[in-house]
Each structure stands twice: as structure tokens, then as C-alpha cells.
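Colleague: sequence plus predicted model, see below.
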Amino acid sequence: MSRAVKRAFKYRFYPTAEQAAELARTFGCVRLVYNMALAARTEAWTLRQERVNYNATSTMLTGWKKTDELAFLNDVSSVPLQQTLRHLQVAFTNFFAKRARYPTFKSKKKSRRSAEYTTSGFRYRDGRLTLAKMTAPLDIVWSRPLPRGATPSTVTVSQDSAGRWFVSLLCDDVIEQTPATGQVGVDAGLDSLLTLSTGEKITNPRHERRDRAALAKAQRNLAKKETGSANRAKARLKVARVHARITDRRRDHLHKLTTRLVRENQTIVIEDLTVRNMVKNHSLARAISDAAWRQFRTLLEYKADWHGRDVVVVDRWFPSSKVCSACGALAQRMPLNVRSWTCPCGMSHDRDVNAARNILAEGLSVIACGGGVRPQRVDARTGRSSVKQETQRVTAGIPRL
């Protein structure tokens, strides 16, 4: 079996001086149009209780181009400017649907520098990509081929804080769905990045810690430079390059890890971790951020969807570490410094392996019984879905040690 999906292929490229200048102007115009449209929509709602949609902002853009102050908007391609208005419309749609916060203005220093081109804004022929307002194709490093016969439907050009240029091509791709019979529970941690129900522990690479000395040195040099000077800009670039190296290694490791789990297992059970709340613990915030549990889950979920796998998310309040995976008894206390323990039934447990096995059992009960039922326990649980359990009902029906 196979499945057709939309897939983005990202490559690095090296623009000429003219292309870099053109893209820099485009990024600035995209940011300006987005901010002006956001201000217009906000003012219309605040003063007149009037909702402004994409069509209205597109009409505004036409008027802005005719003014002397904003005539420079005609110097760049109109496609990225229209696309940024569409992005603003999506942002407002998500806000009104209560899926996101109110849109904020783009910052020249902090916001992502990018521009999106649709099919009318670029030409792709024989592996050569040429953007609107440019005469020469981009010098792209084709680190991997595009799908056979694929033609990009959208091209996004971006520049990161380290000064590197990237182009992302959105294409139709076919994912071959190979059968798999494995089932695995995954317990996320810090000593071991992941512990599987099979007993395997995946070492935490601690990418940020490996480069912490280099990062600290670069940041000290940056702090000594005068604000606004050329030397400060160079020092800032060195800090950004260290961060980019850390991010690239972390992403590469997570991609390889999630791909392996998806290829080997049909059912993958994970915990619903609230990373946003967990990083409020200032003693562990740095290590938790470096582990990137949220990114791991995101990669795992979309790859599982591509390959037809099942990802089950167990409720965050499920006491996976305190429950004996052999008899189902619940320990009253389990401090974080306790890494192994012995149940009165005589079974000795590694804390993380035991948690992974309990997570797998809970996830399988969700699939078989609708959640909340584990046959090895003495009493049935609440009968609710494990994804929606309430805090006070988590341990209902479980015998205590």
C-alpha cells in the first residue's frame, strides 16, 4: 500500500550578491505589508467593530503600492506580499477558533526572515529553480533528489540567524506503507532520552551541554562589544552559529530516532507531557529544553500518519512509575532519586523500564477497551478514556503498597 502526501524538501543554497539583495528587500517588504495589514485589521475592529478579511487587505495593498511612500513595494515580486496576507488571514482564523493567540507584529531582528512563492512566482525546469525578479537560477545544494516527476507547488525561501540560506520545495510524494507488527511504550527522560518497553535505553546526547563552553565563550565576547558596532554583529553571528550547530544535531538525531520507531512498530504509546509547565522548574528547564520532547512527539506523529501507524497518547496523570507492571500494585511514594525499586510481589523494577511497560499496557487498553481498563489490576478503573482522565481519579481502583 502507498499514500500520497504533501511533503517539503529543504535544501541549502548560496545566492549571488544580487540575489541576496533582492531577497533581503523581499523579506523587508513582506514584514512591512504583514505589519500594516495587521494594524489596519486591529484598528478596524477596535474603532468600528468591523472585520477585515483577506480580500480587503489585498485591496489595501494595491492602494499602498500607488503611494509615493510605499512605491518601493513594486520593486519586489507581488506573490510573497499576497502570501503574507494569506498567512495573516490564517492567523486570524486560528485566533477566532481559539486555536492560537492574537497575531503579533513581525520584528526586524527577531522574526523569521522568509518569503513564500506560489507557482506564478517561480520557474522550475530541469532541476533549476528561478524566482520572480531574478534572471539566474539559485545555486542549490541538492543533498537529496526530489520525487521522480515531482513539480513544486510552493517554494519558501528563508535565512536563519546564522546567515544561512534555505529553500523549501513543497511537492506531492508517495509514501510506501510497509507492514509492521511491533508494539512499544516510550518513557521520556533526561538520564536516558527515551526508555522503551523492550528494556532498551536510548542515551541522551545532551547536544547543548556538549557545546556549552563554546556557547558561553561566544556570548561573553558578544557582551563586550559595543551596541550597534560591526564587531557586535560579527560576534552575534558566532553565537548564532553555535546555536545552529546544536539545533541541527538535535534535529538530525530526533529524525533518525522517530523514523526507526515508526518503521519497526505498528503501535507506539507515549505520555502526554506538558513541557510548557515542566520548564518552569528552573533547575531542570535547560535539560528539558535540550531533550526536545515536544519536537520528538511532533516528528513521531506526522511520520506515523504517513506510514499508517497508531500513536496512542496516555494521560499525563497516569502513575506509570509507581505502578508495578507485574501485579498492578501502586506505590505510595516514588521520589525522582529512586531509580529502581522492589514490589512486595517480589518483582524488582528499573524505574524507567517499568514506566515504559506500564505506558504500553495503558495504551493497549485504550485501543482494546476504550481506555482506563487494565486486566492485570484488581479493580476496573473509571472507564474513561486515558487521554481525558481527571487528576483525582487516576489511581482509582489500584491497590496501594
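Modeller: Thanks, I have the structure now.
Colleague: CA atoms for contacts and neighbours, from now on please.
Modeller: Noted.
Colleague: show me the strands in the stretch 51-200 of the chain, by range?
Modeller: Assigned by DSSP state E, counting those that start in this stretch, the strands in the stretch 51-200 of the chain fall at 113-118, 122-125, 128-131, 140-141, 154-159, 165-176, 182-188, 192-196.
Colleague: which residue lies nearest the spatial centre of the chain?
Modeller: Gln295 (4.7 Å; C-alpha atoms, centre = their mean).
Colleague: which one is that one nearest to, not counting chain neighbours?
Modeller: Distances taken as C-alpha to C-alpha, 6 or more residues apart in numbering place Leu254 nearest to Gln295, at 8.0 Å, with adjacent residues excluded.
Colleague: hmm, back to that, what helix or strand is the residue nearest to the centre of the chain on?
Modeller: Following DSSP states H and E, the helix or strand that holds Gln295 is helix 293-307.
Colleague: just to revisit the earlier point, want to throw the strands of the stretch 51-200 of the chain into JSON lines with distance to Asp350 and mean neighbour count?
Modeller: What follows is those, written out as JSON lines (distance: least, C-alpha to C-alpha, whole Å; neighbours: other C-alpha atoms under 10 Å):
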{"stretch": "strand 113-118", "distance to Asp350": "47", "mean neighbour count": "22"}
{"stretch": "strand 122-125", "distance to Asp350": "55", "mean neighbour count": "14"}
{"stretch": "strand 128-131", "distance to Asp350": "54", "mean neighbour count": "17"}
{"stretch": "strand 140-141", "distance to Asp350": "47", "mean neighbour count": "15"}
{"stretch": "strand 154-159", "distance to Asp350": "45", "mean neighbour count": "20"}
{"stretch": "strand 165-176", "distance to Asp350": "37", "mean neighbour count": "18"}
{"stretch": "strand 182-188", "distance to Asp350": "12", "mean neighbour count": "22"}
{"stretch": "strand 192-196", "distance to Asp350": "10", "mean neighbour count": "22"}
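Colleague: one more structure, for comparison:
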Amino acid sequence: MLKAFKYRLYPTEEQATLLNKHIGSCRFVYNLALETKQTAYAGFKTNLTCFDLVKQLPELKKECVWLKEVNSQSLQQAINNLDTAFTKFFKGQADFPNFKKRTARQSFQIPQNVRVEDCKLIIPKFKKGIEVKLHRLLKGTIRQATISKSPTGKYFVSILCETGETNKSKPEIKEKSTVGVDLGIKSFLVASNGETFSNPKYLRTAMSRLKFVQRRYSKHKGKKTKHRLAILHEKVANQRKDFLHKASTKLIRENQSIAIEDLNISGMVKNHSLAQSISDAGLGMFVTMLEYKAEWYGVNILRIGRFDPSSKTCSICGVVNKDLTLQDREWTCANGHTLDRDVNAAENIKTFALRDKV
């Protein structure tokens, strides 16, 4: 089983400068490889492979001497990442690769020769080691590492390890041990067993402060104000991630099978009235957490189609209310059953998911 362990790095000033050079150089090589690949195809209908682009690196280093300061394997990995991006695009799993910006996520990968000794991360070009805060035990054999820099200037390393563990076998799907989960905005999560997680709305809570700092940044554009803005956004992101981890772990530990709806998050975000609330809730991140934790702990994840009328169907008698709108939080079916919209949806999600399973 592969698991990633993320730790905070505390580089010296000299090490931080070299880390920044790695980040910038890998971004430069990625963008140059993308431009070269596009130009070759547009001008000569030639499809340059990953190996063709990697072979050009030695000549590129002669022209851009500063690239020699950077770990060559990290530069090659940047080209491999571009090749993976194109593969996903042609399979219909992602959009066409874009050029990386300096303002986007800053990171680079080390595909091998990664060690952790005496609370120091040892990688190529950093023989003395970078101080790392090992707040939890690193388990397994190290495969690779990714070093990233946050907008607030903090450095982190994510170490991918082969733990030697096997995924737990999943139990038989039964109605009693299955819970239906309805995800939303007003209530973040409503389960068919009556459990509810209210939506903390961290971004909305911090919005007044964010707007104040944003106005100062737009007027003065100072580094201190920009840094304060980044700190506020980082706090909101950390709060959201902490909440999602706790909610997903609780669901996984207490249930053997979890039924969820196949939500079209990218499509939902296009609704300008709900985009901010949907992004603040972190629904996509929550589903991702459920999926990988389910693999770790042997829990079944059941899905229903995004067009199944889970909200509009009465969970008691099956009558469909085609006139139901988003504003209707409670409704009464044609047979007189009064229903809470979210609880009713959660029960229907469970029923629909078990239709062909039990």
C-alpha cells in the first residue's frame, strides 16, 4: 500500500534559495517542453515523446548554465509530468495542459535518492540535509518525495512510501450496515441514520477580514499586506481540511458501506450564485478523502447517478415531486407525508444504491 506522509521543512536561508531555484527551474523546463511539443506538432506534425524531450536537456544546460545547480532527475520528472498530463488529456480524463505560472502551486519532485536521517531530509544537492519536523512516524520504504512552497513562504515535503500493508478486504454489502449520505451547502452532510454535520462555512466567516485586507492590498500592493492576505487564506484552507478529515474519518470508522451521489462538482461551480458556497464546503475534496480512506480500511463506497431524483422522490411511498425547487427545504408528497429535504435525499440515496446490491 502506498501512503504519503507530509512534514514541515525548516531550511536555512541558503537552502531556501536553492529550493526556490529547483521550483523555478522545473517550472521553466515544463513550460519549455510544452512549447516545444506544441511547436513541433503545429509546424511539422511531429509528436515529440517524453524521451525526445529528455534528450534535449544536456544541450539546454549548455545554453542555460544555471540549470546545472538543480537536480537533473527533478528536471526529467517535470517532463514526465507533462507527458502524463498529455496522456490524461487524450484519455478524456483532464483538460489540455496549460503553462505553469509563478503564482500557481510551487513544487518539484525528487523521484529517487530520498532519505530521512536524524530529523533531516537528505536529497540530491542537499547533502547536509534539510531540517524536518517529524510530527508522526514515517512508515515503509521511501519511493519519492515532493517539496512544495506555500503562498505564505512555508516549505513542506510529501514523502510517498510503500508501507508493505495490504488493503483490508471489504465486507458484504448489507442494508443494516449501509448509510446514505446527502452532501449539501446548508447542512454539509446529512446521513440516513439521522447524523448531521453542519456546514462551518469558514470562508464566509473570514470574509469581512479578507475583504478589509484585500482592499489594502489593492491600494498599496505591499508585500506585507499580500503576505497577510495569504495567511488568512491559508488559515481558512487548513480549517476546512481539518473539518473534512474529521468528518470523513468518522463516517469510515462507523460504517461498513457508504452510499453517495455522483456529484458534478465542476458543473455546480459554474453556477455563479452557488460557486463560492460550493468551493467553501470542499465537497470534491471530501469525496476524495472518503474514497482513499475506504480503500485503507475496507469500506464499500456505493454511488448513484447524478440524475437520480433522490431529493424529489418520497422515501416513504415513492411519489415523485417534479415541482420541487432548491428553496423547498420541507415538502409534503401527494400522499400527505411531510419530508425534510436532506434527510429524505439521504434515505433515497441509500435505497437507490442498494437496489442492485442486496
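Modeller: Done, it's in. Here the structure is a predicted model, which means the values were calculated and not measured.
Colleague: re the thing from before, so which of the strands of the stretch 51-200 of structure 1 is nearest Arg206 of structure 1?
Modeller: Of all the strands of the stretch 51-200 of structure 1, it is strand 192-196 that lies closest to Arg206 of structure 1, at 8.9 Å by C-alpha to C-alpha.
Colleague: heading toward the C-terminus, what's the first helix or strand past the closest one?
Modeller: Later in the chain than strand 192-196 of structure 1, the nearest helix or strand by DSSP H and E is strand 201-203.
Colleague: matching residues in structure 2 for that following strand?
Modeller: Aligned by TM-score structural alignment, strand 201-203 of structure 1 falls on residues 196-198 of structure 2.
Colleague: what's the matching stretch in contact with?
Modeller: Applying C-alpha atoms under 8 Å, 6 or more residues apart in numbering, the external contacts of stretch 196-198 of structure 2 come out as Lys186, Ser187, Phe188, Leu189, Val190, Ala247.
Colleague: how about stretch 285-294 of structure 2?
Modeller: Leu244, His245, Ser248, Thr249, Ile252, Asn300, Ile301.
Colleague: which of those lies closest to Arg143 of structure 2?
Modeller: Of all the contacts of stretch 285-294 of structure 2, His245 has the smallest distance to Arg143 of structure 2: 24.7 Å, by C-alpha to C-alpha.
Colleague: next, the buried residues of the match of strand 201-203 of structure 1.
Modeller: By 16 or more other C-alpha atoms under 10 Å, the buried positions in stretch 196-198 of structure 2 come out as Thr196.
Colleague: what about it, how far off from structure 1?
Modeller: Mean deviation of stretch 196-198 of structure 2 relative to structure 1 after superposition (mean C-alpha distance after the TM-score superposition for structure 1): 1.1 Å.
Colleague: what about that stretch, distance to the chain center?
Modeller: With C-alpha atoms, centre = their mean, to the nearest Å as the basis, stretch 196-198 of structure 2 stands 22 Å off its chain's centre.
Colleague: can you check stretch 291-298 of structure 2 too?
Modeller: Distance of stretch 291-298 of structure 2 from its chain centroid, counting by C-alpha atoms, centre = their mean, is 16 Å.
Colleague: coming back round to it: which part of structure 2 matches the helix or strand just after the helix holding Gln295 of structure 1?
Modeller: Heading C-terminal from helix 293-307 of structure 1, the first helix or strand you meet, by DSSP H and E, is strand 310-314. Residues 300-304 of structure 2 are matched to strand 310-314 of structure 1 when aligned by TM-score structural alignment.
Colleague: ok so, going back, the contacts of stretch 285-294 of structure 2 in strands, which ones?
Modeller: In this view, these that belong to strands under DSSP state E are Asn300, Ile301.
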